[in-house]
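Participant: The sequence and its predicted three-dimensional model are supplied below.
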Amino acid sequence: MRCDPAFAAVREAFTKVVEAGPGGAALAVHAGGRLVVDVWHGTADEAGVRPWERDTVVNVFSVSKGVVATLAHLFVQQGLVDLEAPVSAYWPEFTAGATVADLLSHRAGLPAVRRELPAGALFDWRTMTEALAAERPWWTPGERHGYHAVTFGWLTGEVLRRVSGRRVRDLVRDELKIPGLSIGLPERDAGRAAFLLPPEPGPPPSPSPLLRAMTDPESVTMKAFCNPAEQLTPGLPNTQAWRAAEIPAANGHASARALATLYGRLLAGEILDAPVLARAVEPRSEGPDEVLLSPTRFGLGYMLSNETRPLAPNPRAFGHSGSGGALAFADPDAGVALAYTPSRMLLTPAGPDPRWTPLIEALYGLP
């Protein structure tokens, strides 16, 4: 493990967070061009016996979107993709009048497919991309935004595949070249994966527009999270079927070290040139979200700090959170990048995961 003495309070806060419940987690911080915190604690298996180790990875859900966004902007930098070009310029079968920028900023109007998708669709790239290419947008592309919770990865990923001829998982491996970061997880590496513990029972959540929408089988919100139906499978992220699939918006696997390294390199200009990154993190979507039914804020693929998911104290922070509590972000004003990868899931429909607060307070020296 590694912890620069100047960040001892961060390590102490992390240890207390992990010891407050079952499971384990890892935390990493990049600052000043180097990894200053790289710690882990707790256990990585369902029984609470196998210790979390240096190379343990965990499914980080939507934190994966920041990885896919980085690839997209790398293609922009290389002149392979034009953000303002219509998607159909790269993917002729695509019928919605959306631009590449619309895909990245959750403005394409394709967060869900209306018709019931066949069994196994979640794990079948061709089925999902063909369905999305033919789908009628839920709103006029570019006019509004709504979180493309799972479709983001297939939509953006298919553009990257059409341009490069390579799968997203291969692009992550070959272009980013960060050990401990992958889309899906090869079966040979299954022993490195932490078991995701389901949320512990608690009081029923307070009524909200999101929960009410989830009771309407025809709502865009319900369709986004429940079609394909496999998304409702208990324990899905712990299955080999999930790990073997290519679901770039949701089944990224990573160590905290890998994610902090990614965002640290973005801050250092080692992956994207400064003008490219500046354009990528400029706010593109702000305000009411058609899917989550609460205010959200996005750049081009990166989540920006907002009241639904505050990332860091500084408003220019960018990155992504993930269902269950994973978090990775970079703060250009503070010059830091942080990644937190837990195995114990918590569900927080709005606001920060309560485990983030002591970590961020310690990092920023907040009272």
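Facilitator: All right, it came through fine.
Participant: Only C-alpha atoms from now on, for both contacts and neighbour counts.
Facilitator: Fine.
Participant: all strands in this structure, in order from the N-terminus.
Facilitator: Along the chain, counting by DSSP state E, strands occupy 2-3, 24-31, 34-42, 58-59, 181-183, 252-254, 285-288, 295-298, 303-304, 318-321, 327-331, 336-342.
Participant: Helices of this protein, residue ranges please.
Facilitator: Counting by DSSP state H, the chain has helices at residues 8-19, 63-77, 100-104, 125-134, 151-164, 168-171, 209-213, 220-226, 240-244, 256-267, 274-280, 356-364.
Participant: Of all the strands of the chain, which one is nearest Pro217?
Facilitator: strand 285-288 (21.2 Å; CA to CA).
Participant: what about the closest one, distance to the chain center?
Facilitator: What separates the centre of strand 285-288 from the centre of its chain is 18 Å, taken as CA atoms, centre = their mean, to the nearest Å.
Participant: try this one side by side with the last:
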Amino acid sequence: MDVQGGVAAGYEPVRDAFVRNFTERGDRGAAVAVYRDGRKVVDLWGGLRDADGGPGSAPWEEDTAQVLRSGTKGAAAAVPLLLHQRGLLDLDAPVGTYWPEFKAGGKERALVRHLLSHQAGVPALDTPLTPAQAEDGHSGPRAVAEQSARWEPGTDHGYHAQTFSWLLGELVRRVTGRTLGRWFAEEVAGPLGLDLWIGLPPELTHRVGRVAAVTPPPPAAGALKLRPRRTVTAAYADPDSLTRRAFGAIDPLPDENDPGFRAAELPASNGIATARGLARFYAATIGETEGAGRLFAPATTALARTEEAAGPDRVLVVNTRFGPGYMLHGPASPLYSPASYGHPGRGGSLGFADPEAGLGFGYVTNSHAGSVTADPRAQALIAALRTVA
């Protein structure tokens, strides 16, 4: 397997694991990057730019970017946290303080922090949106504002797989007058020099590879074994389950290879990044990075890793742990250590920070497998990273 890029001395196990992702775990095109204490120590890419390409297809290049799916949520969550850091948003204020229409349907007591930690009680919609409605910037916020809560906000949690887009997007618009994607571009990605977008500029369409579903090969003898996902797969297969309705709040699901989808702003699902951009983003949440300052103040870094909700997840079925906007390390979403916070994307992508280890990590792939939170390819890279002194 021809892998491009390089690693700092001592990080060769990560390169070896990345190669095995292609030879043993079904990757077709992917990249991984790691920052440690603000310095880039891993920057690798390989395979084909398009997952559905055949012989002669273009190779994955240094600046190839990819759809993150729910890996977008971690980048999007930085916006309300930065607004809080700047004194513009109170996490303990009712959402209705900023967005009066949201108080309908038993959501009067929903706090801003409940939106971030998947406790708002609106993981699904009674009537799913079409892709066009999901992307128009108006129908989604109106639908979640009108939707009745499925539980008293703050008393339980369930993954807001799609509705997270409209909850955070409208909150940010009400507070700043800007869309979340625009705010992120102007206040985060631009200053840090990130190849990371929530709403891809049309002139950059050529940089994004095509995604496709893949069936990974069976694990080799002695391969890393992950804890089974219990009944989440069965729950997703049941059209009447909350799991299926949460992921199906857009019906049919958008075509992720469509330029219109990629240009829209869906903070839950359609962010696009290079692995380098994703890793650099997370590195900046914990400290200074090469050529750029720190994004989060120390208090905000501490907030990002603070547990807000834990236990049985009404949507993902397994036990999950959430901070304000970020998944936290645990059996359902193993990261580097208990200090880590970040977000996976269904099918493969993963970004996280670990403030104790000084790590910013990013992995992106065009080959979407059936994993929800703990993809074997990302987990193999993390396992290799743990062997590095």
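Facilitator: Sure, I can see it. This is a predicted model, so every value here is computed, not measured.
Participant: where does the TM-score land?
Facilitator: For these two chains in superposition, a TM-score of 0.92 is obtained (TM-score structural alignment, normalised by the length of the first structure); 360 aligned residues with a CA RMSD of 2.1 Å.
Participant: that older thread, among the strands of the first structure, which is nearest Thr233 of the first structure?
Facilitator: Shortest separation from Thr233 of the first structure across the strands of the first structure is recorded for strand 58-59, at 15.6 Å, computed as CA to CA.
Participant: In terms of secondary structure, what does the closest one contact?
Facilitator: strand 252-254 (3 or more CA pairs under 8 Å, 6 or more residues apart in numbering; DSSP states H and E).
Participant: The strand it packs on vs the second structure, average offset?
Facilitator: With mean CA distance after the TM-score superposition for the first structure, strand 252-254 of the first structure departs from the second structure by a mean of 0.2 Å once superposed.
Participant: thinking again about what came up before, need the helices of the first structure in a markdown table with mean neighbour count and distance to Arg114 of the first structure, can you?
Facilitator: Formatted as a markdown table, the helices of the first structure follow (neighbours: other CA atoms under 10 Å; distance: least, CA to CA, whole Å):
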| stretch | mean neighbour count | distance to Arg114 of the first structure |
| --- | --- | --- |
| helix 8-19 | 18 | 40 |
| helix 63-77 | 24 | 23 |
| helix 100-104 | 26 | 18 |
| helix 125-134 | 17 | 10 |
| helix 151-164 | 22 | 13 |
| helix 168-171 | 19 | 25 |
| helix 209-213 | 15 | 15 |
| helix 220-226 | 21 | 7 |
| helix 240-244 | 18 | 23 |
| helix 256-267 | 26 | 34 |
| helix 274-280 | 15 | 30 |
| helix 356-364 | 18 | 35 |
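Participant: Nearest to Gly33 of the first structure, out of those helices?
Facilitator: Evaluated with CA to CA, the helices of the first structure place helix 256-267 nearest to Gly33 of the first structure, the distance being 6.8 Å.
Participant: What is that closest one packed up against?
Facilitator: Contacts defined by 3+ CA pairs under 8 Å, 6+ apart place helix 256-267 of the first structure against strand 24-31, strand 34-42, strand 327-331, strand 336-342.
Participant: Can you tell me which of the ones you listed is nearest to His145 of the first structure?
Facilitator: strand 327-331 (21.6 Å).
Participant: so where in the second structure does that closest one end up aligned?
Facilitator: Aligning strand 327-331 of the first structure against the second structure (TM-score structural alignment) gives residues 350-354.
Participant: now stretch 248-266 of the first structure
Facilitator: Counting by TM-score structural alignment, stretch 248-266 of the first structure pairs with residues 267-285 of the second structure.
Participant: Show me how far that stretch is from its chain's centre.
Facilitator: 8 Å.
Participant: one step back: which one of the helices of the first structure lies nearest to Glu84 of the first structure?
Facilitator: helix 100-104 (5.9 Å).
Participant: which other residues reach that closest one?
Facilitator: 69, 82-87, 108, 141-142, 152, 155-156, 299-301 (CA atoms under 8 Å, 6 or more residues apart in numbering).
Participant: Turn the buried ones among the residues you listed into a named PyMOL selection, would you?
Facilitator: With 16 or more other CA atoms under 10 Å as the criterion, this PyMOL line picks the buried residues out of the contacts of helix 100-104 of the first structure:
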select buried, resi 69+82+83+86+87+108+141+142+152+155+156+299+300+301
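Participant: Indicate which one of the helices and strands packed on helix 256-267 of the first structure is closest to Glu270 of the first structure.
Facilitator: strand 34-42 (12.5 Å).
Participant: The second structure: matching residues for the closest one?
Facilitator: Under TM-score structural alignment, the match for strand 34-42 of the first structure is residues 39-47.
Participant: buried sites along stretch 51-62 of the first structure?
Facilitator: Pro51, Trp52, Glu53, Arg54, Thr56, Val57, Val58, Asn59, Val60, Phe61, Ser62.
Participant: what residue of the second structure matches up with the first one?
Facilitator: Under the alignment by TM-score structural alignment, Pro51 of the first structure pairs with Pro59 in the second structure.
Participant: okay, now Gly269 of the first structure: neighbour count?
Facilitator: By other CA atoms under 10 Å, 14 other residues sit near Gly269 of the first structure.
Participant: That one and Leu259 of the first structure: what is the separation?
Facilitator: Separation of Gly269 of the first structure from Leu259 of the first structure (CA to CA, to the nearest Å) stands at 16 Å.
Participant: picking up where we left off before, for the match of strand 34-42 of the first structure, give me every contacting residue.
Facilitator: With CA under 8 Å, 6+ apart as the criterion, stretch 39-47 of the second structure contacts 1-8, 11, 14-15, 22, 27-35, 59-62, 276, 289-290.
Participant: so what's the equivalent of Gly287 of the first structure over in the second structure up against?
Facilitator: Aligning on TM-score structural alignment places Gly287 of the first structure opposite Gly311 in the second structure. Listed by CA under 8 Å, 6+ apart, the contact set of Gly311 of the second structure reads Val318, Asn319, Thr320, Arg321.
Participant: Mind giving me the PyMOL command for buried ones among these?
Facilitator: Per 16+ other CA under 10 Å, the buried members of these correspond to this PyMOL selection:
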select buried, resi 318+320+321
